[in-house]
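*Asks:* Sequence and computational prediction follow.
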Amino acid sequence: MNGIPTVLRALYEGERALEQALLSTAERHPAEHEVHHVATDLARWSHEHAERIARGAEPQGLHLSDPGPGSPSSMRAKTEPPAHTLDEPSDPDLRLLDDLRALHLAAADNSLHWEMLAQAAQATGDNRLLELSTVCHPQTLRQMRWTNTMIKTLSPQLLSNANGFSRTAASSARR
């Protein structure tokens, strides 16, 4: 037995978790139109990836399409909070940055699993799994680029405005 089923399961659970995290972020930040709309669109990619993985896992003897209510993955989704560095920031700006950071890390985790699957598929000559990786991995990389771009774009303004600090207050204080 090889480790490919383990990677497929991790990818499936990771894509489902990323889909939910993207949708939750979109719901939490409706006023940030780009975040709201793009996160919703990117969640569809993760949904499609999970469906493709479930189909691709069948020949490996894995049945991933509908985890039961007591399965480890469904239990984890209900009990594990997202990996945030800030303790539930009350400032919505900080919460947005923290959500984007968590999304980026989740997409990076999926990207590494896609890469492992592609390498294993090449090594074993499994063209079906190689095609799956070739189709899905670029979209995961795009999810990462989007979160990184949003963090770069929003951080200067949101961090300098967090907790009532603003550029006008800072420039007034310098005078």
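*Replies:* In hand now; what should we look at?

*Asks:* Could you use CA atoms for every contact and neighbour count after this?
*Replies:* Noted.

*Asks:* Okay, helices next: where are they in the chain?
*Replies:* 4-28, 33-57, 72-79, 92-124, 127-161, 167-174 (DSSP state H).

*Asks:* So which of these is nearest residue 64?
*Replies:* helix 33-57 (5.0 Å; CA to CA).

*Asks:* residues in contact with the closest one?
*Replies:* Outside helix 33-57, the residues that touch it by CA atoms under 8 Å, 6 or more residues apart in numbering are 5, 8, 11-13, 15-16, 18-20, 22-23, 25-27, 29-30, 62-65, 128-129, 132, 136, 139-140, 143.

*Asks:* Which PyMOL command selects the buried ones in those residues?
*Replies:* Buried subset of the contacts of helix 33-57, written as a PyMOL selection, criterion 16 or more other CA atoms under 10 Å:
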select buried, resi 5+8+11+12+13+15+16+18+19+20+22+23+25+26+29+62+64+129+132+136+139+140+143
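
*Asks:* then this one, side by side with the first:
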Amino acid sequence: MSGIDSTLRTLHSDERDLEQDLLAAAERHRSEHEFHHVATDVARWSREHATRLAALGRDHGLDLPGPREHPSPGALAALREKASEALGLRPDTGLPLLHDLRDLHLAAARNSVHWEMLGQAAQATRDRDLLDLVSACHPQTLRQMRWTNTMIKVLSPQLLVSA
């Protein structure tokens, strides 16, 4: 397996993981409406990236799996929320949200490095399909990073000082 194939496989897996992590964090923090909606939206980018990587992987002889099915969080999340309300508990979302943002940022940064590596390899090998994929997907990964970084900057002072 070539270095490009290995990196395609790793990035495909990491994009699938980032999508799942974004959706799980969105569900955990659904009371934070802005976070919930943006995390759900940017998770779609990772899903699209994984789908496009799988298609390109076939051209490289790789059998990369398609998108993961989304587990339906509705019933379990609703039960958890009702139990908390019944017990008079209000989940403290501050530090857990900040920790989730940190983890999401690091995952997006890892993906960005892999996109950069693939972009350089695509230029060196004059692989137009790979370069087109990198050019389409990497900017969205950079936007995922900027979003998590901005949220961390906005929330850190308030959450860390009051914790």
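*Replies:* All right, it came through fine. As the structure is a computational prediction, the values presented were derived from the model and not from experiment.

*Asks:* shouldn't residue 106 of the first structure be in contact with residue 19?
*Replies:* No: with contacts counted by CA atoms under 8 Å, residue 106 of the first structure stays clear of residue 19, the gap being 9.9 Å.

*Asks:* can you tell me the mean distance of stretch 13-27 of the second structure from the first structure after alignment?
*Replies:* Compared with the first structure after fitting, stretch 13-27 of the second structure deviates on average by 0.4 Å (mean CA distance after the TM-score superposition for the first structure).

*Asks:* Contacts for that stretch, please.
*Replies:* By CA under 8 Å, 6+ apart, stretch 13-27 of the second structure touches 35-37, 39-40, 42-47, 49-50, 67-68, 70, 73, 77, 97, 100, 104, 107-108, 111.

*Asks:* buried subset of those residues?
*Replies:* Buried among those (16+ other CA under 10 Å): 35-36, 39-40, 42-43, 45-47, 49-50, 67, 97, 100, 104, 107-108, 111.

*Asks:* got the contact list for residue 148 of the first structure?
*Replies:* Contacts of residue 148 of the first structure by CA under 8 Å, 6+ apart are 100, 104.

*Asks:* What of residue 129 of the second structure?
*Replies:* Contacts of residue 129 of the second structure by CA under 8 Å, 6+ apart are residue 56.

*Asks:* and the gap between it and residue 66 of the second structure?
*Replies:* Taking CA to CA, to the nearest Å as the measure, residue 129 of the second structure and residue 66 of the second structure are separated by 19 Å.

*Asks:* can you count the residues close to residue 117 of the second structure?
*Replies:* 16 (other CA atoms under 10 Å).

*Asks:* Same check on residue 145 of the second structure?
*Replies:* 23.

*Asks:* hang on, residue 95 of the second structure packs against residue 159?
*Replies:* Yes: Residue 95 of the second structure lies in contact with residue 159 (CA under 8 Å); the separation is 6.5 Å.
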